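# With the sequence up front, the predicted model follows.
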Amino acid sequence: MKQELKTKQSLMYLNGKWVGEDLAELRVLNPANGEVVGCVPNGGEAETNEAIEFAYEAFQTWSQTTAYERAEHLKRLHALMLEHQEELAKTMTLEMGKPINESRGEVVSAAAYLEWFAEEGKRVYGETIPTHTPGKRLQVWRKPVGVVAAITPWNFPVAMLTRKIGPALAAGCTIVIKPSGESPLTAVKLVELCEKAGFPKGVINLVTGSSSKIGKAIMENEKVRKVTFTGSTEVGKMLIRQSADQVKRLSLELGGHAPFIVLDDANLDAAVEGVVASAFRNAGQTCICTNRIYVQAGIHDAFVDKFAAAVKALKVGNGIDETVQIGPVINQASLEKVAHHVEDALSKGASLVTGGAPLDDAKGNFYAPTVLCNVTPEMVVMHEETFGPVAPIQKVETVEEAVAFANDTQYGLAAYVYTESVSAGTKLIEQLNYGIVGWNDGVPTAVQAPFGGMKESGIGREGGRQGIEDYLETQFVSIGVN
């Protein structure tokens, strides 16, 4: 597939109009080669407050539409995303490096959230409560929370958007979108499709630019009643503090440090396949990817040999190449962090099985898929999220030891367990403090299932029937009757 550079500046979308020509530009770079693939306006507080005002005005009418009307808009957007799958996927790969086949898959799964919530919005039910006196009727009503601000990360530029747009719009909320400055072009493409889908003016608004300035405006503006954020735990904590003055509602999908436990009775081939899929998807740049692997002693050596062979066979390169399986990390800082984690482990006694260095012959931010063994808990890689193509393996003797290591973290997003024993797997998972667990499954997410973490990995859930709840208020109505 031939790469084509995009040099024309993309614009922001406010109240049904594309604006921002008069603002300074922010360049978007391809991490595979450093080339400019596009530009977006460098907006700030003024543009954000304007977007919020438009969203607030549109909420007055959008919230009064029926769930069926809102569903029709979402279904049209779903169809348009599938129709423009290749364009969205290519834009995604060019701006953040994901292999093109992964990008295509992300578009399909992202579109599925729109279809799911189009239907789930029709199932927002109230209640009738038995009364304690003949002169009253008691009811529970559900209402949209109001204007929503969605702040999304660079690593899943379209899926993280639709997981927020879908439930927000289905519930009757309006939205202001702030995509990552590393990968804003996919968001622009998606909003272009929103315009084609015929959403009324002001229902969907897009601002690009300074994260600090846009974030400040969002958190200080009282008309924003809910913020949904996917990103680091550090930023999530900051948003919690900033939300306190107005008691804004928050949904936070934050950092992770996923353990992958392989017991002696595991299917070895399945475990290897699962950990490759988890640890090296998107070059290890996913919030639920495997960060540390605990393998029981009886199967450890055979697992390392088979896993190393699978990792060595992975093809690294520019994601626009159809045959590439591992793309670049997002930027130079990420490349340096990956290298630091590997160097720290090796300096403290870890053994390098394969990889272990940047690819010097490549133009972009490429790091060789890496496997480490003889890893110990004091190494940085075992307690800090790497967000790169590194898989450290620690040998454990017992199930209890594996669980103790797995839970020894402030994070609680995802964990993985491979065992053929229903009894052992059930008891083990009951002890794991994680919001998502893949049991003999390296890719456990699904649109119809809740996604989110425990502890410092977040607040709330996205996807599933639970995903629309945080966009709704519960109102109790007591009616006096004669």
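Done, it's in.

# C-alpha from now on. contacts and neighbour counts both.
Fine.

# Could you count how many residues lie near Val227?
24 (other CA atoms under 10 Å).

# That one is in what secondary structure piece?
Assigned by DSSP states H and E, Val227 belongs to strand 224-230.

# other SSEs contacting that strand?
Under the contact criterion of 3 or more CA pairs under 8 Å, 6 or more residues apart in numbering; DSSP states H and E, strand 224-230 touches strand 147-151, strand 249-253.

# Now tabulate those in JSON lines and tack on mean neighbour count and distance to Val37.
Converted to JSON lines, the helices and strands packed on strand 224-230 look like this (neighbours: other CA atoms under 10 Å; distance: least, CA to CA, whole Å):
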{"stretch": "strand 147-151", "mean neighbour count": "27", "distance to Val37": "22"}
{"stretch": "strand 249-253", "mean neighbour count": "24", "distance to Val37": "28"}
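
# Compare these and report which one is nearest to Ala406.
Checking the helices and strands packed on strand 224-230 against Ala406 by CA to CA gives strand 249-253 as the closest, at 19.6 Å.

# what separates the closest one from the chain centre, distance-wise?
13 Å (CA atoms, centre = their mean, to the nearest Å).

# same thing with stretch 131-145?
Relative to the centre of its chain, stretch 131-145 is centred 37 Å away, using CA atoms, centre = their mean.

# Enumerate the positions of it that are buried.
Neighbour counts using 16 or more other CA atoms under 10 Å place Arg137, Gln139, Arg142, Lys143, Pro144, Val145 of stretch 131-145 among the buried residues.

# Can you flag which of those belong to helices?
Using DSSP state H, no member of the buried residues of stretch 131-145 sits in helices.

# so who does Leu335 touch?
Neighbouring residues of Leu335 by CA atoms under 8 Å, 6 or more residues apart in numbering: Val329, Pro358, Asn365, Phe366, Tyr367, Gly388.

# What is the neighbour count of Gln246?
For Gln246, the neighbour count with other CA under 10 Å is 14.

# here's the one I want to compare it with:
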Amino acid sequence: MTTYSDLYLFIDGERIQGGGRREIPVMNPSTEEVLGHVPAASQDDLERALAAAQRGFEVWRKVSAYERAKILRRAAELLRERKEEIAHLMTLEQGKTLPESRMEVGNLPDILDWDADEGRRIYGRIIPSRAAGQRQLVVREPIGPVATFTPWNYPGLIPLRKVSSVLAAGCSCIIKPAEETAATTLAVLQVFEEAGLPPGVLNIVFGVPDEISTYLIASPIIRAVSFTGSTSVGKHLSEMAARGIKKCVMELGGHAPCIVFDDVRDPYKIAEGAALRKYRNGGQGCVNPSRYFVHEAIFDQFVNRFTEVAANIVVGDGFAAGSKMGPLAHARRLDAMQEIADDSRTHGAHIVAGGKRVGKRGYFWEPTVVTHAPNEALLMREEPFGPAVVINPFSTFEEAVSQANNTVYGLSAYAFTESGSRAIAIADALEVGMVGINTYALGAPDAIGAPETPFGGVKESGYGSEGGTEGLLEYMTVKLISQF
């Protein structure tokens, strides 16, 4: 049994509850029962968090990268010790199956270990001078307090990846995680305090998203903004940040195409792997493939196997031993899936698997497969962010590229081919920030993204990178020092 945690704000090293604050219910998506209530931060709370972040930054920026690395590594060890506890909280709140939760939590310590080391390798350079006796140095410095905003679909990975990079760069942080998965994110981030992070360097607040983001981003204390979420919200936050000339990292929506060429050796195996990858985390992932373009010569083979696998995915409580896909995170996703199904029928597409809710309790939806959808269909235009996928045939390379790029999104894309020249050509042609060729692994095979590789998109999927060296440099400024 999982014991649900008390929920709180964490400001200047203090856990804050009660005090007449508004409370937001947290639901179990499998049962629709209330698990607990998370306190919403008041303006006074946000002012205190901003002041704490400013003081924390002045302390943390003076701590050497070598000493910062020790704290990050200690936090990593604490996460390893608590893997099972945090995984259970994640499945309870978010709904994903327990094996998926374990995989997510199991990858978190590697992020901290990577950033701990990479933070010690942020080098400057010396530029040869035109004048005798002059030294021209370029150094990198932490940008200042950072406001971060994270969603509910990966409540351990996304908050941890942001906070780890911010801290490794020498900045302080105020994070507003998703209220739907508050206990999970608190359990993940609380290890920093126990690892020895000074008070005020990391502050955690909850509440009405627009109220908190508007207040924090408007403050002159905040010098950078990092957001993961929908494109529409990302545009809004970017506009607010622009008023203060604040740097942004925006990891926004995706609508990942996957192109399967007719030279693949085993279309059945490719289809099987495709279906299993698509419905991971209930399809609630920005890099999950959602539009398949399969060569007409193997289209029927691919669709038949994909549909067979999808129809046999057991949907149920994430704790149940036989479950392969848990519920959606909240009732709003059920409404979105119903809209996609209705719209697909209206536009003459074929729903060959799924297309309806499972049961009457819990936010469960059948793995859904749609074929022959026209470009006007909602599923072709908008990210489903759920267990729905469209599979359409193509005949030429040019047609596949045109269809794959026919969207405002540009986060990730995938292609399967046995031709080396075609692999190079398709990787060059796809308008995305990340491409998987003959793999869905954008980094480590069993990870959502390897900490040593950059993660980010183009077009309306955002800008800036998380992970890798790039992820730390986003939170640093460049300074030229010219000295005689």
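Now that the structure is in, tell me what you want to look at. In this text, all values refer to a predicted model and were calculated from it rather than measured experimentally.

# Overlay them and tell me the TM-score.
TM-score for the superposed chains, counting by TM-score structural alignment, normalised by the length of structure 1: 0.96, backed by 476 aligned residues with a CA RMSD of 1.3 Å.

# can you put the helices and strands packed on strand 224-230 of structure 1 in CSV and add distance to Thr376 of structure 1?
Below are these laid out as CSV (distance: least, CA to CA, whole Å):
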stretch, distance to Thr376 of structure 1
strand 147-151, 36
strand 249-253, 28
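
# Tell me which of these lies nearest to Cys39 of structure 1.
Across these, Cys39 of structure 1 has its closest neighbour in strand 147-151 (18.9 Å, CA to CA).

# For the closest one, name the packing helices and strands.
Secondary elements touching strand 147-151 of structure 1 (3+ CA pairs under 8 Å, 6+ apart): helix 45-62, helix 159-171, strand 174-178, strand 224-230.

# against structure 2, where does the shortest one fall?
In this case it means strand 174-178 of structure 1. Under the alignment (TM-score structural alignment), strand 174-178 of structure 1 falls on residues 172-176 in structure 2.

# if we go to structure 2, which of the contacts of Leu335 of structure 1 are intact?
Mapped onto structure 2 and checked by both residues aligned by TM-score structural alignment, their matches' CA atoms under 8 Å, the contacts of Leu335 of structure 1 keep the contacts Val329, Pro358, Asn365, Phe366, Tyr367.

# Please tabulate those residues in TSV, including the columns secondary structure, distance to Ile52 of structure 1 and neighbour count.
Converted to TSV, the kept ones among the contacts of Leu335 of structure 1 look like this (DSSP: H, G, I helix; E, B strand; the rest coil; distance: CA to CA, whole Å; neighbours: other CA atoms under 10 Å):
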residue	secondary structure	distance to Ile52 of structure 1	neighbour count
Val329	coil	33	27
Pro358	strand	43	17
Asn365	coil	37	26
Phe366	coil	39	30
Tyr367	strand	41	28
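
# tell me which of these is nearest to Lys216 of structure 1?
Nearest to Lys216 of structure 1 among the kept ones among the contacts of Leu335 of structure 1: Val329, at 28.3 Å, using CA to CA.

# mind listing the strands for the stretch 51-200 of structure 1?
127-129, 136-144, 147-151, 174-178 (DSSP state E, counting those that start in this stretch).

# What span of structure 2 is the first one aligned with?
The aligned range for strand 127-129 of structure 1 in structure 2 is 125-127, by TM-score structural alignment.

# Superpose on structure 1 and give me the mean offset of the matching stretch.
Compared with structure 1 after the fit, stretch 125-127 of structure 2 shows a mean deviation of 0.5 Å (mean CA distance after the TM-score superposition for structure 1).

# got the contact list for that stretch?
So stretch 125-127 of structure 2 is contacted by Arg135, Gln136, Leu137, Val138, Val139 (CA under 8 Å, 6+ apart).

# what's the alignment partner in structure 1 of Thr407 of structure 2 in contact with, if anything?
Matched by TM-score structural alignment, Thr407 of structure 2 corresponds to Thr409 in structure 1. By CA under 8 Å, 6+ apart, the contact list for Thr409 of structure 1 reads His257, His383.

# Please render the contacts of Leu335 of structure 1 as TSV that adds distance to Pro31 of structure 1 to the earlier fields.
Output for the contacts of Leu335 of structure 1, formatted as TSV (distance: CA to CA, whole Å):
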residue	distance to Pro31 of structure 1
Val329	7
Pro358	14
Asn365	6
Phe366	9
Tyr367	12
Gly388	13
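
# The residue nearest to the spatial centre of structure 1 and Pro377 of structure 1: what is the separation?
Against the mean C-alpha coordinate of structure 1, by CA atoms, centre = their mean, the closest residue is Met160 at 4.9 Å. Using CA to CA, to the nearest Å, Met160 of structure 1 is found at 32 Å from Pro377 of structure 1.

# about what we covered before: show me the one of the strands of the stretch 51-200 of structure 1 that comes nearest Phe229 of structure 1.
Closest approach to Phe229 of structure 1 among the strands of the stretch 51-200 of structure 1 is made by strand 147-151 (4.8 Å; CA to CA).
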